[in-house]
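Chemist: attaching a predicted model along with its sequence, questions to come.
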Amino acid sequence: MTVTVRDVRPEAPEDTAAFARIRRRTLPYMISTGASLAYDLRHTHPDAHYRPLLAEEDGEPVGTAQVGLVYDSPEPGHAYVNVYVDPDRQGRGAGSLLAATAEERLRALGATRLYTWVSDAPAPRGFAERRGCRAGRSAHFLRLDLAHGALPPLRTPPPGVELVTGTDFADDPRPLFALDAETVVDEPSDVEREFTDYEAWLEETWNHPLLSRELTSVTVVEGRPVAFTAARTDGTRYGTVMTGTLRAFRGRGLAKLAKNHSLHRAREAGLREAFTGNDAGNEPMLAINKWFGYEVCATEVQYVRELG
C-alpha cells in the first residue's frame, strides 16, 4: 500500500470528479461538483494560492485537501487546510500526508496561522489535536426536507418593499456586491475579512457555475437592495451560501422574507433538499432556520495552529 499526494489538475476531469466524489461522501451538506472545482481552480484570486490536493492509495483517489491563504483578510498570514478522507480509507496515512504537504506549502507562502475545520467527532478532533491544533468555534450544517417539509406560507411584502431575484441585477450586479460586502463582515468568524475587490467578487461569487441567480432572492426598499439570500444548486440540491441584511434595516424580517421566497421557488423547481450552515453562536440565524424547518445534521469544529 503506497499513499501519495499531488495537486488536482484543473484540466483533468477525472481529478475534479474524484475530488467532488470524496467531498460528497465526507461532507454531503456542501454542494460541490467536478465542474465547480475546475472553475474555482481557474478563477479564485491568485493571491489565495488555492491549490487543492488529492491523496491516492496505489493510484486510487482516497482523500482531498482544500489549501490556500485568506487573501481578503486585512491581517496577513492567515491560511486554511481542510482535509477529508474517504470513510472507507481512513486511518491509513492519507490524512496525515495531506496535512503535512499542505502545511509545508503554506509555510513557504508565509502563512503564520493555520485554520482547519474537522467533524465534531473523537477521531477527527484527535487528528487535529495531535498536530498541535487547539479547538475554537464550532458551526452547524442544517438540512431541510424541501420535498416533504411544510414551508411557512408566502406573505405579501409590506408597503414600500419589493421582492426580486438575482436575475434583476444581471446588467449591473454592483449593488449586490455592496450588500454582500457589508453583511459578510458581521458573520461570526475568527478571521476578519473585507470585500473590496469587485472584480474578484464577480469571478468567485457572481459568475460561479453553482450560483442560481433565479433562486437568489433580494429584498428591495425604495429601489435599494437591503437584504438577500444567495442560493447555489447542483440541479438536485439547494444550498444557501449567504443570507444577510444591511445594518440599518435589521429587525424587520427582510432577510426572512427573501429566504422564504427563495425556498418556495426552489421547491417549485423540483429541488428536494436544502442545506445551509451557521456558526453555533449565531442564534438569530439559527432561530430563523428553525422557523423554516431546518434541522442540524452535522457539526464541525474549527481548529487553529500557530505556524511561527
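Modeler: Cool, got the structure.
Chemist: hey, let's count contacts and neighbours off CA atoms from now on
Modeler: Fine.
Chemist: what helix or strand is the spatially most central residue of the chain on?
Modeler: Computing the C-alpha centroid of the chain and ranking residues by CA atoms, centre = their mean puts V241 first, at 6.0 Å. Using DSSP states H and E, V241 falls within strand 237-245.
Chemist: now do that strand: which elements does it pack against?
Modeler: helix 174-184, strand 224-233, helix 254-268, strand 273-279 (3 or more CA pairs under 8 Å, 6 or more residues apart in numbering; DSSP states H and E).
Chemist: could you dump the ones you listed to CSV with mean neighbour count?
Modeler: Listed next are the helices and strands packed on strand 237-245 as CSV, based on neighbours: other CA atoms under 10 Å:
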stretch, mean neighbour count
helix 174-184, 18
strand 224-233, 24
helix 254-268, 22
strand 273-279, 22
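Chemist: which one of these lies closest to T16?
Modeler: strand 224-233 (17.6 Å; CA to CA).
Chemist: before we move on, the earlier item: out of the helices and strands packed on strand 237-245, flag the one nearest H140.
Modeler: So among the helices and strands packed on strand 237-245, strand 273-279 is nearest, using CA to CA, at 5.4 Å.
Chemist: list the contacts for the residue nearest to the centre of the chain?
Modeler: By CA atoms under 8 Å, 6 or more residues apart in numbering, the contact set of V241 is T229, A230, A231, R232, T276, G277.
Chemist: one more structure, for comparison:
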Amino acid sequence: MEIRPARPDDAPALVALRAVVYPYLVRGVESTRKMISEPPPGENWAAFVAEIDGRLVGWASSYLHASTSEPGFGEISLLHVHPGYRRQGAGSALFAACVRHLRQAGARRVRTFALEQSLEYARRRGFEPSRAVHYSALPLRPAPAVPPTPPGVRLVPLSDLDPMRLYEAHVAAAADEPGDVAPDANSYESWRYGVWTDPGLDRCASVAATANGEIIGFTLVTRDGERMWSEMTATLPQHRGRGLALLVKSAALQRAAEGGVTVAYTSNDESNAPMLAVNSRLGYCRVATQWSCLFSR
C-alpha cells in the first residue's frame, strides 16, 4: 500500500471511488481536478490517496476553514475507502496523514463526518458526535411543479447576476445557518473560488428570486452529468416565511430536469426544520445520515 498526496490526474478515479462509497455526493471530474490542482485559497488544503497494487482505493482531505473567524478550526473531509479494500489499514493511514497535516497547519479544533456505523471508529480517535446531517434524493421524472411567483418577485438565473451581489446575499443568508462553527469570515475570494468559478456550477439551473432589483432568495445547483447537488438554498432573513425557498428550489429542479438531470441530491442539518420541510414537500427521500464529530486538543 502507498499513501501519497493526491494529483490532478487522480480526479477520474476519485470520482469513480466516491460514486461507490458515497453515491449521494456530487462532484464531477473537472471540479475535483480543480480542487487538487488549485487548492482553495487560505485553507492550507491537502489531500491524500491510498493505492494498493497501483489501484486508487482511498481518499481523504484536510484543511483549515477560511470561512470562520474561529482560529485553527480544521476538518478531515470525506475519508473513504473502497469496500473491497477495507480492513487493510488504508483508512487509518489516510487519517494519520491528515492529522499530521493539520498539526503542522496549527489546527486547534477538528471536525470530521461519520456514518452511524463509523461512529465507533471516530470515537476511538478522540472524536465525539455533534450534529446529524441528513442526505436526501429526488428523482426528477417528472420534476416537482413550480408554485406561482408572488407579485413583485422575479426569477433570475445565475447567468444574469453580478457575482458580488450574489456573494453579499449569500453572506447575509448564511449568518444563522446551523452548524458547528459560525460562517462569519467568508471572503469574496474564497466564495468566488468555491461557488462562482466551480466548473460544476450550473448557472442556468441555479436561480435567484429578486424584488426591486435586490436578491431576496436563491438556490445553487452543481452538476455532474445526470446528477445534481443543491449546494445551498436560502432566503434573506427579512423575506422568510413567504415560500421563496420552495419557489427557487422547485424552479431550479425544473430547469435542471429540462437540461437532462434525472436525480437531485441535497443535505440538511437535523435542526434546519424549515428546509427539511421544503424538501419533504418537494418529494425528497432520505438516503443517508452522517454525524459531524468534533475533536479538541
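Modeler: Looks like it came in fine. The structure displayed is predicted, hence computed values, not measured ones.
Chemist: ok so, going back, the second structure: which residue goes with the residue nearest to the centre of the first structure?
Modeler: In the second structure, the residue matched to V241 of the first structure (TM-score structural alignment) is E231.
Chemist: how about the aligned partner of L246 of the second structure in the first structure, nearest residue that isn't a chain neighbour?
Modeler: In the first structure, L246 of the second structure lines up with K256, judged by TM-score structural alignment. Nearest non-adjacent residue to K256 of the first structure, counting by CA to CA, 6 or more residues apart in numbering: I288, 6.9 Å away.
Chemist: same check, this time on A132 of the second structure
Modeler: In space, A132 of the second structure is closest to W291, 4.5 Å off (CA to CA, 6+ apart).
Chemist: would you say the one you found is within a strand?
Modeler: Yes. Counting by DSSP: H, G, I helix; E, B strand; the rest coil, W291 of the second structure is located in a strand.
Chemist: looking at the first structure, name the residue matched to it.
Modeler: Under TM-score structural alignment, W291 of the second structure pairs with V301 in the first structure.
Chemist: doesn't C133 make contact with that match?
Modeler: No. If you go by CA atoms under 8 Å, V301 of the first structure and C133 don't touch, sitting 11.3 Å apart.
Chemist: what stretch of the first structure does stretch 164-177 of the second structure fall on?
Modeler: Under the criterion TM-score structural alignment, stretch 164-177 of the second structure matches residues 174-187.
Chemist: swap that for stretch 66-73 of the second structure, please
Modeler: Under TM-score structural alignment, the match for stretch 66-73 of the second structure is residues 71-78.
Chemist: endpoints of that stretch, how far apart?
Modeler: 8 Å (CA to CA, to the nearest Å).
Chemist: which parts of that stretch are buried?
Modeler: Y71, D72, G77, H78 (16 or more other CA atoms under 10 Å).
Chemist: relative to D168 of the first structure, which of those is nearest.
Modeler: D72 (27.5 Å).
Chemist: return the distance of the residue nearest to the centre of the first structure relative to N260 of the first structure.
Modeler: 15 Å.
Chemist: tell me the residue in the first structure aligned with A257 of the second structure.
Modeler: So, by TM-score structural alignment, A257 of the second structure is matched to R267.
Chemist: ok, now which ones touch its match?
Modeler: L146, A147.
Chemist: again with the one 10 residues further on
Modeler: Contacts for G277 of the first structure were tallied using CA under 8 Å, 6+ apart; they are A139, H140, F141, L142, T240, V241.
Chemist: how about the fifth one: what's its closest non-neighbour residue?
Modeler: So that's T240 of the first structure. A231 (4.7 Å).
Chemist: mind putting the contacts of G277 of the first structure in TSV, distance to T101 of the first structure included?
Modeler: TSV is the format used below for the contacts of G277 of the first structure (distance: CA to CA, whole Å):
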residue	distance to T101 of the first structure
A139	26
H140	28
F141	28
L142	31
T240	32
V241	29
